[in-house]
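Q: the following comprises the amino acid sequence and a computationally predicted model.
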Amino acid sequence: MIVPVVIAGGSGTRLWPLSRTHYPKQFLPLTGEQSLLQQTLLRLKGLEHDPAIIICNEAHRFLTAEQVRLSEIPHFPIILEPEGRNTAPAIALAAFKALETNPDATLLVMPADHDIGELEPFLNAITLATESAGEGKLVTFGIEPTSAHTGYGYIQKGQPLERGFTAKQFVEKPDELTAKGYVESDQFVWNSGIFMFKAQVYLDTLKRFNHNIFEACFNAMQKQQDDLDFTRVDASAFLACPSDSIDYAIMEPLTAQQNDAVVMIPMAAKWSDVGSFDALWQLLDKDDEQNAIGGDVIAIDTQGSLLLSENKLLATVGVKDVVVVQTKDAVLIADKNNTQAIKQVVAQLEQKSRVEMHQHREVYRPWGKFDAIDEGERFLVKRITVNPGARLSMQMHHHRAEHWVVVSGTAKVKIDNKVQYVTENQSVYIPITAVHSLENPGKTALELIEVQSGSYLDESDIIRFEDDYGRE
C-alpha cells in the first residue's frame, strides 16, 4: 500500500510579498479556493493509500495542522523538523516512521507547494510507478519541458523501458544556453520533485551514499515524542544532520554508478512548482488582454500582466508584462520577465532585519489570528479574531497594558482570577503585570479591538503560565 509523504517545509520567498517565511506559499490559496497544501492532500482521494505522513517546520505546526484537519485526509501525527534540512533528511524521517507499522511500505513523496492541472494523468503515472517501485527501483517523475527554464532541475532520459525510461543523470538548475540545448535535444525532462520508492530501499541507498544524514535521522527518530497532533524528533540529533536535497544526496551519485537503479516515469499532468510570479500568471485565468487579476483592480490599456490586490483599489494605465502585488503592508512592482530577481529584494529585507520578510500584517495563531492595523510610539492597535471554543494562553506582560473592545461575539475574560463576560460594544482593561486570559465560549468567531500601550510592545513581552497548545 502507498504511504503518501507530503513535505511542507519550504519558505517560498520568490513569491514575496504574498509568501513569507512565517506564512509560505504552501499555505496560500494561489490557484484555487484551497491552499496548495490542501490541494496536494485532496489529490490523494483518487488513490488507495495508507495514512499520510506530513512533515513541516516547527514554526508552521499549527498552520499545517489546521489545513490538514480541513482536508479530512487520514494521517500520522505531523512530524516537526526543529529546523529545515532540505528534502533528503525529511524523507528519511518519513521512511523511518512508515517502517514502524509497515516493513514493506512504499512512499509517494510530494512537495506541498506544487500545482497539478490534470488529475487523471497524475494518477495514471502513480499507478505505473507503483510497479517499478515494487521491483526495488527508485522512481522519479519527469515533466516534458515547454521552455528552456533555468529554475528547474533536469533529468536525462536513459534506456526506454516498458514503463518510462531509466534516468541517465540528474542535473541541477542549468544556465540559459545549457537549458536550451537540453530542450532542443529532446533527451531531457524537468525534475518534478515527486518520487516513489520503498522506504527501506530509500534508507539503504541513503546509508550507502550519505551515511551522516542516515545516522542523524535514525538517532532523531529513536527519541521521538508525540505532542498533541505532532511527532517531535530529537532536536540535538536532527540539528547535527547535514542539509541536502534528495537529488544531491542520492540521485546524482546513484545514477553515476548504476544506470538502471532509477526509473523516470513521464507525467503529462500540467505540473507547475508555482515558483515565480510568471509561473503563477500562467496558471491563472486571464481576461481578453491576457491579464490575470485578483481583488479590486481597474486595468486600462494594460496587457499580459499579473495584478493582485489584497485590500485596496489597484489601478494600472498603459503598462505591459508587469507584476503588481499589493498586500496590507507592502507593494511589489516588477517586470514579469524578471521576477527571479525578487530574491534580491528578500536579501535586502533580511539584511535590514525587516519584519516584512518573515510575516504579514495579519498573523495566524492556533487560536485564530490578529491584524496589526495601526501603531505609533508607545501604542499598537490590533484586530483580533478568536475561533469558537478557542482560548489564548494565561499570560502577563511587564511593559504594556491592554484595552479590549468587543466588536462581535462574547469574550470570557479572566484577570487575576476574576472571571467576567464581555459582549458587543463593551470593553475591559488589563493593567501591566495582571495575569489574564481570553476565551471565546461561543459558536461564532469572536472579534475584538485590542489597544496596547506601554514602553515595549513586542510579542516577546509575553510570560505564559498556561497554554492549550504547548507553547513555552
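A: That came through fine.

Q: contacts and neighbour counts: CA atoms only from here.
A: Fine.

Q: I'd like to know how many residues surround Val386.
A: With neighbours defined by other CA atoms under 10 Å, the count for Val386 comes to 25.

Q: this is the comparison structure:
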Amino acid sequence: MIVPVILSGGAGTRLWPVSREGQPKPFMLMPDGESLLAKTYRRAADLIVDGGEIVTVTNRDYYFQSKDHFHAAKTRPRRPHFILEPVGRNTAPAVAIAALTLAQSHGDDVVMVVMPADHLICDGAGFTASVKHAQALALEGYLVTFGVPPTAPETGFGYIETGSELDAQGAARVARFVEKPDASTAQTYLDSGKFLWNSGMFCFTAGTFIEELERYAPQLLEQVRQCVEQSPAQEVPTLVQRELDTKTFSEMPDISIDYALMEVSQRVAVIPATFDWSDIGSWKAMSQLVEPDAHNNRATHNALFIDSHNNYVQSDGRMVATVGLDNLIVIDTDDALLVAHADRAQDVRLVVKQLKDNNHDAYRLHRTVSRPWGTFTVLEEGPRFKIKRIVVKPGASLSLQMHHHRSEHWIVVKGMAKVTNGDGARLVNSDQSTYIAAGHKHRLENPGVIELVMIEVQSGEYLGEDDIVRFEDQYGRVV
C-alpha cells in the first residue's frame, strides 16, 4: 500500500510579491491556471488505487485553502487526511508524525511517498515509474531519496553524492549529502558525474522510518509519540482531520529530515529521477515555464517589449511596457511591484525580510485575502474608513461576531444575504443595504446557490482585522 504524504507550507520568499505568508507558494497559480498544490494532489492520486488516501501535513491556517485546492484537483481519493500544525517545525517532525499515524492505521509496511507541495513535475508517467522503483527498495528496508541528474552547476540546490550501486536501474547507496555549494564546487560536482540534486522527496515504509528514528533521533520520536497521543483524529465519511496539540508540538526541534535522519542513517539509498523536476525556487525558474519571443522576452498576460531583451514580466492585469531594458524581472500585483535584475533573483527574499522587519503587511497578505467562507478585497482605505469587496461562497457563513471600534455599512451587489443584526435576522437582496453599529452582534450568511458579492464600508477610530470578537463560528475560529 502506498500513501502519498504531501508537505505543504513555507513562505516562498523568493517568489514575493505573489507568494506571501498568508498565501504561500503551494497556492500559486502556474501559467496554465492551476496551483502547484493541485498539481501535486493529482500526481499523488496517480500513485494509489481507488479507496486510498492522501495525507497533507500543513499549517492549520492553510487548512481551508488546502481543502479547496484538493477538491479543485478532482482526485480519486474521496477522504483526504489532513494533519494540521499549530506552528512550523520543519520537515522531520512533520514526516515523523505522518509515519506514526500511518503505522497505527495501516501497519508498519505501509509505503510513504513524501512529496513537497511546491515542486513542479510535468512527466507524471515518469514520476510514477520512479516511485515504483523506490517502492521496491523501500520494501527491502531502505530510506529512499530521489536525486535529480544535474544539468548545470546550480548553487541553489543541495547535492547527493552516490556510492555503491544497488541495482541495474541506477539506484545507489548515498555516500553523503552536501549543502548548497559555491559555483566552482558545483562545477566540480557536475563534472564528476557522481552527484545528483537533492529533490527533497522520499520513499520508505513507516516501520523503517520509525526504527531509524528510534536509533538516531529517539528524543524526537518520543516527542512525536506524546504529540500524537494528545492529538486525536476527527473522522467523518468525507475526511480525516488531526489538529496537533499546540504545547507538545511547539516543544519539538525545528529540524529537517535530512539533518535528523537521512545524513546519519546507514540505510539511505538514492534513485536518479526519470522525470522532469523544478522546485520553482525563484522568478528566474518561473520564467522558464513561459515561451520566449524572438528577443528572449517572456510574459504572462499584458506586456509590451520595445528594444528590450531577456526580460520576464508577470502582471495580474495591468499592461506593463518596457523600453530599452535587458535581463530584468518585473512582477506586478494589485498592491506591490517587484523590479529586479535577473541575476539577483535569489535575493528577492531580502525584500521580504525588510518588509517583515518594518512590520509591513505586504510580506504577509495580498489585497485579496482568502477566508474559509470566501474572500475579501481591500479597495480603498484612509483615516477612519475602509472599503472592502466581500465574496461569500454559496451556503457559507461568517462568524457571529462583534466589533468594538467600527461600524459597517453593507451593500449587496450580487446574490442574497441573510444578515443577523442584534436579536433579529433578515434577507437583503441585490441593490439593498443594511447598517451594523459598533458593539452589535452580527453575522453574514449566503443562503443562495450563487456567490454573494457585497461592498462593505467600515468607519471608526480603529479598523484593524484584530478588532473582532467571535461568539460562534462553524470553522472553529472562536477565541
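A: Cool, the structure landed. A quick note: this is a predicted structure, and the numbers were derived from the prediction, not measured.

Q: what's the TM-score once they're superposed?
A: Remark: TM-score between the superposed chains equals 0.96 [TM-score structural alignment, normalised by the length of structure 1]; 467 aligned residues with a CA RMSD of 1.4 Å.

Q: skipping adjacent residues, who's closest to the counterpart of Leu220 of structure 2 in structure 1 in space?
A: Residue pairing (TM-score structural alignment): Leu220 of structure 2 is matched to Ile213 of structure 1. Leaving aside its sequence neighbours, Ile213 of structure 1 sits nearest to Cys241 (CA to CA, 6 or more residues apart in numbering; 5.4 Å).

Q: kindly report the same for Met454 of structure 2.
A: Met454 of structure 2 sits nearest to Val412 (CA to CA, 6+ apart), 4.3 Å away.

Q: just the helices in the stretch 51-200 of structure 2 please.
A: In the stretch 51-200 of structure 2, the helices defined using DSSP state H, counting those that start in this stretch lie at 63-73, 91-106, 124-138, 183-192.

Q: do the same with the stretch 301-450 of structure 1
A: 342-351.

Q: strands of that one, residue ranges please.
A: 306-309, 314-317, 322-326, 331-335, 362-365, 368-376, 379-386, 394-396, 400-408, 411-415, 418-422, 427-430, 436-439, 446-454 (DSSP state E, counting those that start in this stretch).

Q: returning to that earlier point: which of the helices or strands spans the match of Leu220 of structure 2?
A: In this structure, Ile213 of structure 1 sits in helix 211-222 according to DSSP states H and E.

Q: mean per-residue distance, that helix to structure 2?
A: If you overlay the two and look at helix 211-222 of structure 1, the average distance to its match in structure 2 is 1.3 Å (mean CA distance after the TM-score superposition for structure 1).

Q: centre of the chain to the following helix or strand past that helix, how far?
A: Moving toward the C-terminus from helix 211-222 of structure 1, the next helix or strand (DSSP H and E) is strand 225-227. Centre-to-centre, strand 225-227 of structure 1 and its host chain are 22 Å apart (CA atoms, centre = their mean, to the nearest Å).

Q: just stretch 83-94 of structure 1 next, same as before
A: 14 Å.

Q: ditto for stretch 320-336 of structure 2
A: Centroid displacement of stretch 320-336 of structure 2 relative to its chain, using CA atoms, centre = their mean, is 25 Å.

Q: what do you get for stretch 306-318 of structure 2?
A: 26 Å.

Q: against structure 1, where does it fall?
A: The alignment of stretch 306-318 of structure 2 onto structure 1 (TM-score structural alignment) spans residues 300-312.

Q: and stretch 444-463 of structure 2, by the same measure?
A: Residue span in structure 1 matched to stretch 444-463 of structure 2, by TM-score structural alignment: 438-457.

Q: let me know which of the strands of the stretch 301-450 of structure 1 is the nearest to Tyr202 of structure 1.
A: Among these, the nearest to Tyr202 of structure 1 by CA to CA is strand 362-365 (35.8 Å).

Q: that closest one: which residues count as buried?
A: Neighbour-count burial for strand 362-365 of structure 1 flags 362, 364 (criterion: 16 or more other CA atoms under 10 Å).

Q: what's it aligned against in structure 2?
A: Matched against structure 2 by TM-score structural alignment, strand 362-365 of structure 1 falls on residues 368-371.
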